[in-house]
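K.L.:
Sequence and computational prediction follow.
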Amino acid sequence: MTLFPLRTVSLPTGVPALGLLPGLALTALAVAVSQWVGRALPGVSAAVVAVVLGVALGSLTRLPAVLGAGLRFASRRLLRLAIVVLGLQVALPEVLALGWRPLALIAVSTGCAFVLTRWIGPRIGVSPRRSLLIATGVSVCGAAAIAAMHEVADSDDDDVAGAVGVVVLYGSAALVVLPVLARLAGLSPYQLGLWAGASVHEVAQVAAVGAAAGAGVLACAVVVKLARVALLAPMVAFTSLTLRRSGGRRPPLVPLFVLGFLAAVAVRSLGVVPDTVVEIVPQVTSLSLAAALFALGTGVDLRALARGGRSLALGGLATAVIGAISLIGVLAIG
């Protein structure tokens, strides 16, 4: 689905930025609300709240055409900015310090969840496009990964909202279920942090699990999660290459925003980013991603989204796969 497909917005000649202001103003208001809700509800990311607001607003009212240009800008340009800035959170020396066994666990659990989810989806009635987005969100990093894959896949806004809804539901359930299962399995704090980072969907949800268990668990869980985030670029690039070879859509071989993400990872890993910048990167990522997902949400058909029972089933299976494989790995590592 394309935002406002039947409407056009004429920008003032010579002053195109003015045409963006109404849509961007609405987006800024939605982001402010989503940030407040995210702070009030630990474990709930502002990006998730923003897409819910966008879906609700787009479904309950017919948005004026004057908002279209700004919303399109937010859903495309700000989305790519969010993915690039996300790379500044990944420092490869910290990731490599985990050791080869945790890194092997992350690679295996992420890869298996991605491949199996894409294979299972069409076989239970979920479209290949939505299966791809759910596979990416569950295996890598939730809403951010879904948004990045949306840029190269032949998916629409309904697919994005459906996939985000699935990873939010099961990722939120993990906040309660994971610590309980960890106690039953007799996991140490280190093992809990490793399991949370390797299996929980959203960065904010991983941080919530870790924070509840202690500072040591939090540090381990977040670094493991960022190792999964580092897999976003090769996964998107591989999918783009696969789509080109299939003879269908021909997205760029390596999208520019993926190159930007890799460049940001390299800059952060070289240690040349000032600490003050590193500290505000998560907030910048959260703001830009929330803006992009709100704009995408406004173009969603809620009636189509409500018929998403199979998507929920696929999300549950994918969550079970990555949770089970990563738990086996955690127990093997000891």
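P.N.:
Everything's here; your move. Residues are numbered from 1 along each chain as shown.

K.L.:
CA only for contacts and neighbour counts going forward, please
P.N.:
Will do.

K.L.:
Might you report the residue contacts of residue 165?
P.N.:
If you count contacts by C-alpha atoms under 8 Å, 6 or more residues apart in numbering, residue 165 has none.

K.L.:
actually residue 236, not the one I typed
P.N.:
Shown in contact with residue 236 (C-alpha under 8 Å, 6+ apart): 148-149, 152, 258.

K.L.:
Strands of this protein, start to end?
P.N.:
Listed in chain order, the chain contains no strands at all (DSSP state E).

K.L.:
State which helix of it is the longest.
P.N.:
The helix that spans the most residues within the chain, counting by DSSP state H, is helix 157-185.

K.L.:
can you redo the contacts of residue 236 as a markdown table with distance to residue 130?
P.N.:
Listed next are those as a markdown table, based on distance: C-alpha to C-alpha, whole Å:
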| residue | distance to residue 130 |
| --- | --- |
| 148 | 13 |
| 149 | 10 |
| 152 | 13 |
| 258 | 21 |
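
K.L.:
Name the nearest of those relative to residue 45.
P.N.:
Nearest to residue 45 out of those is residue 148 (C-alpha to C-alpha; 16.7 Å).

K.L.:
what about that closest one, how many neighbours?
P.N.:
Neighbourhood size, residue 148 [other C-alpha atoms under 10 Å]: 24.

K.L.:
repeat for residue 173
P.N.:
By other C-alpha under 10 Å, 13 other residues sit near residue 173.

K.L.:
follow-up on the earlier one: out of the contacts of residue 236, which comes closest to residue 96?
P.N.:
The closest of these to residue 96 turns out to be residue 258 (C-alpha to C-alpha; 20.9 Å).

K.L.:
how close does the closest one sit to residue 121?
P.N.:
According to C-alpha to C-alpha, to the nearest Å, residue 258 and residue 121 sit 26 Å apart.

K.L.:
So which of the two has more stuff around it?
P.N.:
residue 121 (25 against 21).

K.L.:
That one against residue 316, yeah?
P.N.:
No - if you go by C-alpha atoms under 8 Å, residue 121 and residue 316 don't touch, sitting 11.3 Å apart.

K.L.:
how near is residue 236 to residue 92?
P.N.:
Counting by C-alpha to C-alpha - residue 236 and residue 92 are separated by 19 Å.

K.L.:
returning to what we had before: closest one of the contacts of residue 236 to residue 44?
P.N.:
Nearest to residue 44 out of the contacts of residue 236 is residue 148 (C-alpha to C-alpha; 19.7 Å).

K.L.:
any idea how far residue 53 is from residue 65?
P.N.:
Distance, residue 53 to residue 65, by C-alpha to C-alpha: 18 Å.

K.L.:
Please identify which of the two sits among more neighbours.
P.N.:
Shown here are residue 53 and residue 65; by other C-alpha under 10 Å, residue 53 has more neighbours (21 against 15).

K.L.:
The more buried one: what's it in contact with?
P.N.:
Residue 53 sits next to 30, 294, 297 when contact means C-alpha under 8 Å, 6+ apart.

K.L.:
Which of these ranks first by neighbour count?
P.N.:
Within the contacts of residue 53, neighbour counts (other C-alpha under 10 Å) peak at residue 294, which reaches 33 neighbours.

K.L.:
how deep is the residue lying closest to residue 254 once chain neighbours are set aside tucked in, by neighbour count?
P.N.:
Closest residue to residue 254 apart from its sequence neighbours, by C-alpha to C-alpha, 6 or more residues apart in numbering: residue 237 at 5.3 Å. When neighbours are counted by other C-alpha under 10 Å, residue 237 registers 20.

K.L.:
adding another structure so you can compare the two:
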Amino acid sequence: MFDKGNRGNTMHGILLIALFSFAAFYLSEIPFVRSLSFSPLIVGILLGMLYANSLRNRLPETWVPGIKFCTKQVLRAGIVLYGFRLTLTEVAAVGVPAVVIDFIIVAGTIFLGVWLGKLLKMDGDTALMTATGSSICGAAAVLGAEPVVKCEGHKTAIAVSTVVIFGTLSMFLYPIMYRAGLLGGLSDMEVAVYTGSTLHEVAHVAGAGNAMDPTDELGIAGTATITKMIRVMMLAPVLVIMSFAIARRKRGVQEAVSGKRGIAIPWFAFGFIGVICLNSLLQYVFGVESVKDIPLNGAIEYIDTFMLTMAMTALGTDTSIDKFRQAGAKPFVLAGFLYIWLVGGGYLLVKYLTPFCQ
């Protein structure tokens, strides 16, 4: 890829994606886009898809390795750096109820998604990616699962699209339910855990939490975000388990072809865990209360967001309307069923399970 003869063309592909990513950062700061809580990652994949359905055929084929580099190496590095947003202290801050409910939501959503995908006779990879996005942390989880599942780029984009649709809907629905008294059966802390454990993106949780509790006087906004970040921490073990499960499923095919058994261990997931532990140590060493107060944390988070935006944009450039048509409506039907489980099942879990965990 970076051989002397191909280095220039590879760099052209990377620079193309970088330019789109800069544009995504700029567009995400427009007030209307910010009001929708569309992160640069979401804007980036939309720009990539726009390019894929307009000027993609004019892209020199020699630039493609640079784009592939963004969807693989840049993506893995971005997932590792994502760990700088988290610390182990945050887990202790919300206690056992949030951890238990997050675990049930993550595991239940993935298993339910895979089972419903089989009932709908969906492509297995698309069902798994959709379920992963709904269960953990939206687009970032889909990106993390992509190197493990090793599916086509358009399947990743479809899974991200379901996150955008239902996550954005939740961001407006939850504050409406809260103000209408539909969450009256929950305490303020339980509302926060419910919000953090069932909404898709971190941005969606922050948006809904701030709408319900603008000053965080009730503790809803802050606790909801921490609960959400605990779900994010579960990304690493999920990816490791997923890699073994996929290897077991495909083992027969691999043995038939090569006579060898292979398990694709997602080493970047262990890097993700290592960075969380390092960040926790740094928080202790510098004696700061918030992860935001750790020196250079803001700069690292900005760089990481840019890298993930590059990966999203690169995936978007391989996603045409024709591929969406081939996938049909089933991924969105699956995401709709998972959404009902998150909204309804999540409420019941928080209401009846929280008292037993305290």
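P.N.:
Sure thing, it's come through. Remember, predicted model here, so these are calculated numbers, not experimental data.

K.L.:
picking up where we left off before, columns distance to residue 178 of structure 1 on top of the contacts of residue 53 of structure 1, output as a markdown table?
P.N.:
A markdown table is the format used below for the contacts of residue 53 of structure 1 (distance: C-alpha to C-alpha, whole Å):
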| residue | distance to residue 178 of structure 1 |
| --- | --- |
| 30 | 31 |
| 294 | 29 |
| 297 | 29 |
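
K.L.:
Can you show me which of those carry over to structure 2?
P.N.:
Retained contacts for those in structure 2, judged by both residues aligned by TM-score structural alignment, their matches' C-alpha atoms under 8 Å, are 30, 294, 297.

K.L.:
Out of those residues, which comes closest to residue 81 of structure 1?
P.N.:
Distances from residue 81 of structure 1 to these, taken by C-alpha to C-alpha, are shortest for residue 294, at 14.8 Å.

K.L.:
residues in contact with the closest one?
P.N.:
Neighbours of residue 294 of structure 1 in contact, by C-alpha under 8 Å, 6+ apart: 27, 30-31, 47, 50-55, 75.

K.L.:
What lies in contact with stretch 215-234 of structure 1?
P.N.:
With contact meaning C-alpha under 8 Å, 6+ apart, stretch 215-234 of structure 1 is reached by 87, 89-90, 94-95, 98, 102-103, 106-107, 110, 139-141, 145, 189-190, 192-198, 203, 206-207, 209-211, 258-259, 261-262.

K.L.:
Need the counterpart of residue 97 of structure 1 in structure 2.
P.N.:
In structure 2, residue 97 of structure 1 lines up with residue 93, judged by TM-score structural alignment.

K.L.:
Just give me the neighbour total for its match.
P.N.:
Using other C-alpha under 10 Å, residue 93 of structure 2 has 12 neighbouring residues.

K.L.:
need the contact list for the equivalent of residue 34 of structure 1 over in structure 2.
P.N.:
Alignment note (TM-score structural alignment): residue 34 of structure 1 maps to residue 24 of structure 2. By C-alpha under 8 Å, 6+ apart, the residues touching residue 24 of structure 2 are 40-41, 43-44, 47, 309.

K.L.:
just the helices in the stretch 151-300 of structure 1 please.
P.N.:
Residue ranges of the helices in the stretch 151-300 of structure 1, as given by DSSP state H, counting those that start in this stretch, are 157-185, 189-199, 203-213, 215-229, 232-245, 256-269, 275-297.

K.L.:
make that the stretch 1-150 of structure 2, sorry
P.N.:
Counting by DSSP H, counting those that start in this stretch, the stretch 1-150 of structure 2 has helices at residues 7-28, 31-35, 40-52, 64-69, 75-81, 88-94, 96-119, 124-135, 139-149.

K.L.:
deepest of those helices, which one?
P.N.:
Of the helices of the stretch 1-150 of structure 2, the one with the most neighbours on average (mean count of other C-alpha atoms under 10 Å) is helix 124-135, at a mean of 28.

K.L.:
how far apart are that helix and its match in structure 1?
P.N.:
Compared with structure 1 after fitting, helix 124-135 of structure 2 deviates on average by 0.4 Å (mean C-alpha distance after the TM-score superposition for structure 1).

K.L.:
In structure 1, what stretch matches that helix?
P.N.:
Using TM-score structural alignment, helix 124-135 of structure 2 lines up with residues 128-139 of structure 1.

K.L.:
Mind listing what's buried along stretch 215-223 of structure 1?
P.N.:
217-223 (16 or more other C-alpha atoms under 10 Å).

K.L.:
now do stretch 155-172 of structure 1
P.N.:
155-168, 170-172.

K.L.:
what's it aligned against in structure 2?
P.N.:
Using TM-score structural alignment, the partner range for stretch 155-172 of structure 1 is residues 151-168.

K.L.:
Switch the buried residues of stretch 215-223 of structure 1 over to JSON lines; also include distance to residue 270 of structure 1.
P.N.:
Below are the buried residues of stretch 215-223 of structure 1 laid out as JSON lines (distance: C-alpha to C-alpha, whole Å):
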{"residue": "217", "distance to residue 270 of structure 1": "26"}
{"residue": "218", "distance to residue 270 of structure 1": "24"}
{"residue": "219", "distance to residue 270 of structure 1": "21"}
{"residue": "220", "distance to residue 270 of structure 1": "21"}
{"residue": "221", "distance to residue 270 of structure 1": "22"}
{"residue": "222", "distance to residue 270 of structure 1": "20"}
{"residue": "223", "distance to residue 270 of structure 1": "17"}
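
K.L.:
and of those residues, the nearest to residue 18 of structure 1?
P.N.:
residue 222 (40.4 Å).

K.L.:
quick one: the equivalent of the closest one over in structure 2 and residue 196 of structure 2, what's the gap?
P.N.:
Aligning on TM-score structural alignment places residue 222 of structure 1 opposite residue 225 in structure 2. Residue 225 of structure 2 sits 6 Å away from residue 196 of structure 2, going by C-alpha to C-alpha.

K.L.:
Overlap of the contact sets of those two?
P.N.:
With contacts taken as C-alpha under 8 Å, 6+ apart, residue 225 of structure 2 and residue 196 have residue 205 as neighbours in common.

K.L.:
Determine which residue in structure 2 is aligned with residue 245 of structure 1, please.
P.N.:
Taking TM-score structural alignment, residue 245 of structure 1 has residue 248 as its aligned residue in structure 2.

K.L.:
Just the terminal-to-terminal distance for stretch 143-157 of structure 1.
P.N.:
Stretch 143-157 of structure 1 has an end-to-end distance of 13 Å (criterion: C-alpha to C-alpha).

K.L.:
So the residue nearest to residue 254 of structure 1 versus residue 87 of structure 1, what's the distance?
P.N.:
Counting by C-alpha to C-alpha - residue 237 of structure 1 and residue 87 of structure 1 are separated by 15 Å.
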